[in-house]
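next come a sequence and a model predicted from it.
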Amino acid sequence: MFACSPVGSDTTVTEVDRENWLCRVKVGELETNWINWLTLRAGGARTWWCPSSDEQVVVLSMGGNLETAFVLPAIYSNQFAPPSDSVYGCVTEYPDGGWFEYEPATGRWHVRGIKSMVIEAADNITLKTGEFVVEADTTRINSEVVINGGVTQGGGAMSSNGVVMDKHGHTGVKSGGDTSGGPV
């Protein structure tokens, strides 16, 4: 028979041992020894998301014996309220302001508040969309580039190997069907 801590009581994480995947929990006036917390997956596919100090949780144990207890995260509290009230959306908010949201009502995936993003793929990354917009102070591509389709450039200079394409002259210009010399 399992027993659980009273829901709504002062049952909060007091310490976390990330190296050993354990935490201690205050249950009323008592504090547990180091106990495991439950996770979504712990087999061939695994997830990691350790509880944080002061996070409200539920403690489950065999027959009420805290020596057999484990932690079921998590319960919203006044200190840690839900980051959204969407009916079907999925939102994850991080302590540094990072925000990941998918809202089925709009079909929008929104990521904000992060400092950098790295996506690594061994073989290929394909983006398929009607329009692809990049807004950045600088865009840098460190590879060969193949463009299959037209290119329209505007709103600034285009240069190649130090030569501005729309503001340079050529040497050896002749009339007729002759070929001019290189750019200057």
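Yep, it's here. If you're wondering where the values come from, they're calculated on a predicted model, not measured in any experiment.

make it CA atoms for all contacts and neighbour counts henceforth
Will do.

tell me which helix or strand the residue nearest the centre of the chain sits in.
In the chain, the residue lying closest to the centroid (C-alpha atoms, centre = their mean) is F100, at 6.1 Å. Using DSSP states H and E, F100 falls within strand 99-103.

please apply the same query to L60.
Per DSSP H and E: L60 is located in strand 56-62.

for the residue lying closest to R18 once chain neighbours are set aside, the count of nearby residues, please.
Nearest residue to R18 in three dimensions, chain neighbours excluded: C50, at 7.2 Å (C-alpha to C-alpha, 6 or more residues apart in numbering). Counted by other C-alpha atoms under 10 Å, the residues lying close to C50 total 16.

A further structure is provided below for comparison with the first:
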Amino acid sequence: MSYAGTDTDRRLGNVISIGRIKAVDPAKGLAQVDMDGPDTDWIPWATARAGGDRTYWCPEVGEQVVVAAPSGELGNAVIIGCLFQDAHPEPADSADTHRTVYADGTVVEYDRAAHAMKIDVSASSGTVTVICKTATVQASESVTIDTPETTCTGNLTVAKSLTMGGGGGSVNITGPVAINGPTLTHNGKEVGSTHTHSGVQSGGSSTGAPN
């Protein structure tokens, strides 16, 4: 067999290869791949966007990847994708589900059939932070906040009715209270600025209950 033929076969065999990540350099965006033979040099991994809009997702050691080498030269190789394996199988089994599972158990999922979006960080006891100038949540039916403690650090405006009750809760207010409205009732009795009392007389006696 001629050297030219051997070199051609080698190049063709290297055009598309499958290997596993051996090491990563997160700061430089490079990785080394174990090709079940000679390891690659430090090579880049492909990303969804790399211009003014950019995405970053560093592969992990042991992750199975697809390597493309233009002209079959591994020195010019690029990691172009990843493949599931027994140790890290598919995180979903539905064609309608877009699901990302992180190593700490966090899940980000959208189910187009159910029209449902879910962000679940409960497995990692993590937090979700949204930072912006203005945030708007529009729900055509209802919004539920299910938590034992809710804190609002600024002003709170309620445009319509406010209903409180259940669980034996109470209201604690620190600071001045101003109520502007035509009526103020307590257990069906008017106790606002225009209410009257029965049994009023001068002296040290107390008034009767509100009328």
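That came in fine, so what should we check first? Bear in mind the structure is a predicted one, so any value in this text is a computation, not a measurement.

after superposing, what score do the chains get?
TM-score of the superposed chains, computed with TM-score structural alignment, normalised by the length of structure 1, equals 0.83; 166 aligned residues with a C-alpha RMSD of 2.4 Å.

mean per-residue distance, the strand holding L60 of structure 1 versus structure 2.
Compared with structure 2 after the fit, strand 56-62 of structure 1 shows a mean deviation of 0.8 Å (mean C-alpha distance after the TM-score superposition for structure 1).

sorry, back to before: what lines up against the residue nearest to the centre of structure 1 once you look at structure 2?
Matched across to structure 2, F100 of structure 1 falls on V108, judged by TM-score structural alignment.

report the contact partners of that match.
V108 of structure 2 sits next to 99-101, 117-120 when contact means C-alpha atoms under 8 Å, 6 or more residues apart in numbering.

could you tell me the angle between the biggest strand by length in structure 2 and strand 64-68?
Across structure 2, the longest stretch assigned as strand under DSSP state E is strand 16-25. On the basis of axes from the mean of the first three to the mean of the last three C-alpha atoms, to 10 degrees, strand 16-25 of structure 2 is oriented at 110 degrees to strand 64-68.

show residues contacting strand 16-25 of structure 2.
Residues outside strand 16-25 of structure 2 that contact it (C-alpha under 8 Å, 6+ apart): 30-36, 58-69, 72.

helices of structure 2, start to end?
For structure 2, applying DSSP state H gives helices covering 3-14.

ok, which stretches of it are strands?
16-25, 30-34, 43-44, 64-68, 78-82, 97-101, 107-111, 116-120, 185-186, 189-190.

what range in structure 1 does the fourth one sit on?
Following TM-score structural alignment, the aligned partner range for strand 64-68 of structure 2 in structure 1 is 56-60.

same thing with the third one?
Applying TM-score structural alignment, one finds that strand 43-44 of structure 2 aligns to the residue range 35-36 of structure 1.

just how off-centre is that stretch within its chain?
Remark: stretch 35-36 of structure 1 is offset 27 Å from the chain centroid, using C-alpha atoms, centre = their mean, to the nearest Å.

what about it, how far off from structure 2?
Its aligned residues in structure 2 lie a mean 0.4 Å from stretch 35-36 of structure 1 after superposition (mean C-alpha distance after the TM-score superposition for structure 1).

quick one: map A77 of structure 2 onto structure 1.
Checking TM-score structural alignment: A77 of structure 2 goes with A69.

could you count how many residues lie near the closest residue to its match other than its chain neighbours?
Leaving aside its sequence neighbours, A69 of structure 1 sits nearest to S61 (C-alpha to C-alpha, 6+ apart; 4.0 Å). By the criterion of other C-alpha under 10 Å, S61 of structure 1 has 17 neighbours.

pretty sure S61 of structure 1 sits against W37.
No. Applying C-alpha atoms under 8 Å, one finds S61 of structure 1 not in contact with W37, separated by 11.7 Å.

what residues are shared contacts of these two?
F70.

ok, the residue mapped onto T47 of structure 1 from structure 2 - contacts?
Superposed on structure 2 with TM-score structural alignment, T47 of structure 1 falls opposite T55. Residues counted as contacts of T55 of structure 2 (C-alpha under 8 Å, 6+ apart) are 47-49.

before we move on, what about E63 of structure 2?
Neighbouring residues of E63 of structure 2 by C-alpha under 8 Å, 6+ apart: 20-21, 82-83.

which of these line up with contacts in structure 1?
Counting by both residues aligned by TM-score structural alignment, their matches' C-alpha atoms under 8 Å, structure 1 reproduces these contacts from the contacts of E63 of structure 2: 20-21, 82-83.

circling back: ok, the match of A77 of structure 2 - contacts?
35-36, 59-62.

which one of those residues is nearest S86 of structure 1?
Proximity of these to S86 of structure 1 (C-alpha to C-alpha) peaks at V59, which lies at 27.8 Å.

distance of the closest one from M117 of structure 1?
36 Å (C-alpha to C-alpha, to the nearest Å).
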